[in-house]
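> Got a sequence here, can you model it:
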Amino acid sequence: MGHSRTRPAPSPRMKRIKRRRAQAARSAAAEVVRFLRTEQIGGLVLLGATALALIIANSPLAGAYQRLSDYTFGPEALHLNLSVSAWAQDGLLTVFFVVAGLELKRELVVGELRDLRQAALPIAGAIGGMLIPALTCFLIAYGAPGGADAWAVPVATDIAFALAVLAICARDLPPGLRVFLLSLAIVDDLGAILLIAILFTAHVAFLPLLGAAAVLLVYFLLQQFRIRGWWLYLPLAVAAWALVHASGVHATIAGVAVGLLTRVKPDAGEHEAPAEQLEHTLQPISAGVCVPLFAFFSAGIAVSMSTLAALFTDRAALGVLVGLVVGKTVGVLGGAAVAVKSRLAQLPEGLTWRDLLAVAVVTGCGFTVSLLIAELAFPQGEQQILIKEAVLVGSLIASLLAAALLRRQVRARAR
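All right, here's what the predicted structure looks like:
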């Protein structure tokens, strides 16, 4: 008859070792999350994902990469049997738009955009930064294949990329410069979101849309009645996303709605408002996982000398490139100048027009939202590849020019 063996109880020394290891693991995880909240790291992770996608798409692994992008999964009954790349575009990117909605709500309620005179400068810059690139692209591409669809691509500014360039190259410049760029990019994103909702909704199923509105109303009421519990809000947010997707409206709009409906002012005795808590939780997930994965599945295009040369012969692609590099600079700087000259706004204290010129150039980093609009505006094919290449090359040129201008401003102020 066998004897059962009992494992000896761990010694106090082993307990201390396990406790220290657990604390070290928690500390390491917290450090990773903290790093992902910094603008430099978020931009570098995004850049790394893009570079990896380009390397794989131009290597012998290109076929496997394409098969992975096209692999479909999800419940067919809910019309959610999507490809991996579609899940990245419609699903993961929604988290990015939740964060954008939270930032917009905070700026409108307690931030720079709550004061119309303070908000006038970035709003005017954002409007100019959307109109002039769109007009530039339209005029260059008019009458060419794809010219009627390309104009919307260069209107957006990538918050992560632009703030990363600013954080890396211009730490010593006045903080008002970052506030101006952040406020401008948020207004810019709102314009891009509206364009996505208006231009890329072919057919609307009103029953799912009404269902989404009802779910979002419940979300809003729970916020107003100060009811807490992520286990209540997460299913509501997922249901709103699924219903908006089923309606035919681009699903990322649900993310913006969730952000805008979240309470942003803390009550008496609250350490932080729900919007701040949610942004604190989602921002590292967005910067470290969602946006890089979207970039990985969106930026993986085959690049060759012939396609790069075609950027300057295909007028739609050339319009996107010039719209990002030139149109954004002229539009942002021109919009800000009109606001100041008409006395609707004034330059923030400590900033000069040369500072604003550098920021206007960095808004040409279209990237995430521009790539999204490119995928929505153009079906799979050679022209979509050219438009994406134009976004990538234009964003690279704008970031390098802006970095040079920002470093020059830093040196000038140091002298």
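> CA atoms for contacts and neighbours, from now on please.
Fine.
> Mind jotting down where the helices sit in the stretch 201-350 of the chain?
206-224, 230-247, 252-261, 274-285, 291-298, 305-310, 315-322, 328-341 (DSSP state H, counting those that start in this stretch).
> could you point out the longest helix in this structure?
Of all the segments of type helix in the chain, defined by DSSP state H, the longest one is helix 382-414.
> between that one and helix 315-322, how many degrees?
For helix 382-414 against helix 315-322, the angle between stretch directions is 20 degrees (axes from the mean of the first three to the mean of the last three C-alpha atoms, to 10 degrees).
> so what secondary structure elements neighbour helix 382-414?
Helix 382-414 is packed against helix 159-169, helix 305-310, helix 315-322, helix 353-362, helix 367-377, with contacts defined by 3 or more C-alpha pairs under 8 Å, 6 or more residues apart in numbering; DSSP states H and E.
> If we use 6 Å, what do you get?
Packing partners of helix 382-414 (3 or more C-alpha pairs under 6 Å, 6 or more residues apart in numbering; DSSP states H and E): helix 315-322, helix 353-362.
> want to put them side by side, so please do this one too:
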Amino acid sequence: MTVPPGRSTPRLFGRGSWPEVSRIADILRTETVGGALLVGAAVIALVWANSPWSGIYEGLTGLQVGPSALHLDLTLAQWAGDGLLAIFFFVAGLELKREFVAGDLRDPRLAALPVAAAVGGMVAPALIYVAINARAADGALAGWAVPTATDIAFALAVLAVIATHLPAALRTFLLTLAVVDDLLAITIIAIFYTRSLQLVPLALALIPLGLFTLLVQRRVRSWWLLLPLAAATWALVHASGVHATVAGVLLGFAVPVKRRAEGPGPGLAEHFEHRFRPISAGFAVPVFAFFAAGVSVIGPDGFGPGLTDSVTIGVIAALLVGKPCGVLGATWAVQRFTRADLAEDLSWWDVLGLALLAGIGFTVSLLIGELAFGAGSERDDHVKVAVLLGSLLAALLATVVLRIRNSHYRRMCAEEERDVDADGVPDVYQTDPPPT
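Here you go, the predicted structure:
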């Protein structure tokens, strides 16, 4: 939300600063490639789990590795969910902190829109799921948080294919919304899905976390000092009963964003983000998808029983109806409360397309499904089917809406690209008068 010069009414989805637009573009490229790898890994897992060699897949996911003395003799699937996703949430923590400390969202007026949309996009799906499963038995209500999170990589990969010229402000909005609701989802995991809490390991985790914070605040970048402290923090949080991915968020929030003194080069948060985002998007999330998405849909009972389960119906309805209604409704509420207008050339159809994309839930949704119903349980399999179907249908609906607008976006981008000076910055981002 910006206030153009000479105008008193703020605009939603106004142009951000050119440095921020360029940075977001770099992030989107990495996440788009990661999204393609994520989808590929999920397809491989789904095909393998329904092939004659499904026993090999099940044996691989259940293979235990790690030191039992430290209670880290986990299966490969658990290592992917507890360990690799900690990298994903570490990067998400870095990104969110950087946005609110040094990015365009450091202005509360700009931050209000994506934060409100993320909250609305979590509350509405949860309410729809609860309404459908209110009278269901067998603990179906435990999965109320499954449809609350948007998958960053998956949604951005779909967006890159269907709307190649979407304005940067809308892309930034979708990215920030997805990061915020993923971090809200990890808060839900820590509060509602921690079944047993061990206070001693949790208290001990403060020691390596404090040392890590002290070193990064002094701008120490030595991996051989920071990585063991991060690993110790993760292991102790895991031993405490709190989901280990929470450690990734805490470590990300500990990293400073701004440089201590003026000088060339990125700050420490940006430095870590450049190092770890490719690992997160290109390895951690796809590997988790490979171990989490393998559900058998051609068993003796066929595909039908899973589709008639209230859990499956609740998740699909929440992703297809709850997410768009929550995001669109919260955006409209911000517009009404602030009396803002949409940015020039944009319409509410654009917001609807993004709200439909927000219904693509995968990584965190599958993780919550495992925590709610137990990995490998029948209900967990139903959650996987629901998340896959709901995300696919949300992507198809978003495609219908955004493809209609794509030619309009293309004309806008063509006009901007013609107005580029020798400095490489489009004129539309150079609103300040030249120095005298």
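> what's the TM between chain one and chain two?
Superposed pair, TM-score by TM-score structural alignment, normalised by the length of the first structure: 0.88. Supporting alignment: 382 aligned residues with a C-alpha RMSD of 1.9 Å.
> With adjacent residues omitted, what lies nearest to the residue positioned nearest the centre of the second structure?
Per C-alpha atoms, centre = their mean, the C-alpha nearest to the average position across the second structure is that of Ile152, at 3.8 Å. Spatially, and ignoring its direct neighbours in sequence, Ile152 of the second structure is nearest to Ala178 (5.5 Å; C-alpha to C-alpha, 6 or more residues apart in numbering).
> The one you found touches Thr150, doesn't it?
Yes. Between Ala178 of the second structure and Thr150 there is a contact under C-alpha atoms under 6 Å: 5.3 Å.
> So which of those two has more stuff around it?
Comparing Ala178 of the second structure with Thr150 by neighbour count (other C-alpha atoms under 10 Å), the higher total belongs to Thr150, at 32 against 27.
> aligned partner of that one in the first structure?
Under the alignment (TM-score structural alignment), Thr150 of the second structure pairs with Thr157 of the first structure.
> State the distance from its match to Met130 of the first structure.
As judged by C-alpha to C-alpha, to the nearest Å, Thr157 of the first structure and Met130 of the first structure stand 9 Å apart.
> Please apply the same query to Thr72 of the first structure.
With the distance defined as C-alpha to C-alpha, Thr72 of the first structure ends up 35 Å from Met130 of the first structure.
> buried residues in the longest helix of the first structure?
Applying a neighbour-count criterion of 16 or more other C-alpha atoms under 10 Å, one finds 383-399, 401-403, 405-410 buried in helix 382-414 of the first structure.
> And for stretch 35-50 of the second structure?
Applying a neighbour-count criterion of 16+ other C-alpha under 10 Å, the buried positions in stretch 35-50 of the second structure are 35-39, 41-43, 45-50.
> And stretch 343-358 of the first structure, by the same measure?
By neighbour count with 16+ other C-alpha under 10 Å, stretch 343-358 of the first structure contains the buried residues Leu344, Ala345, Gln346, Leu347, Asp355, Leu356, Leu357, Ala358.
> From the chain's centroid, how far away is it?
For stretch 343-358 of the first structure, the gap between its own C-alpha mean and the chain's C-alpha mean amounts to 25 Å (C-alpha atoms, centre = their mean, to the nearest Å).
> swap in stretch 381-391 of the second structure?
The chain centroid and the centroid of stretch 381-391 of the second structure are separated by 17 Å, computed with C-alpha atoms, centre = their mean.
> so where in the first structure does it end up aligned?
Aligned by TM-score structural alignment, stretch 381-391 of the second structure falls on residues 385-395 of the first structure.
> what sits up against the matching stretch?
Counting contacts by C-alpha atoms under 6 Å, 6 or more residues apart in numbering, the residues outside stretch 385-395 of the first structure that touch it are Ala317, Leu321, Leu324, Val325, Gly364, Cys365, Gly366.
> Sitting in helices, which of the buried residues of stretch 35-50 of the second structure do you find?
Residues from those lying in helices, with DSSP H as the criterion: 35-39, 41-43, 45-49.
> Now do the SS call for the corresponding residue of the second structure for Pro60 of the first structure.
Under the alignment defined by TM-score structural alignment, Pro60 of the first structure is paired with Pro52 of the second structure. With DSSP: H, G, I helix; E, B strand; the rest coil as the basis, the three-state label of Pro52 of the second structure is coil.
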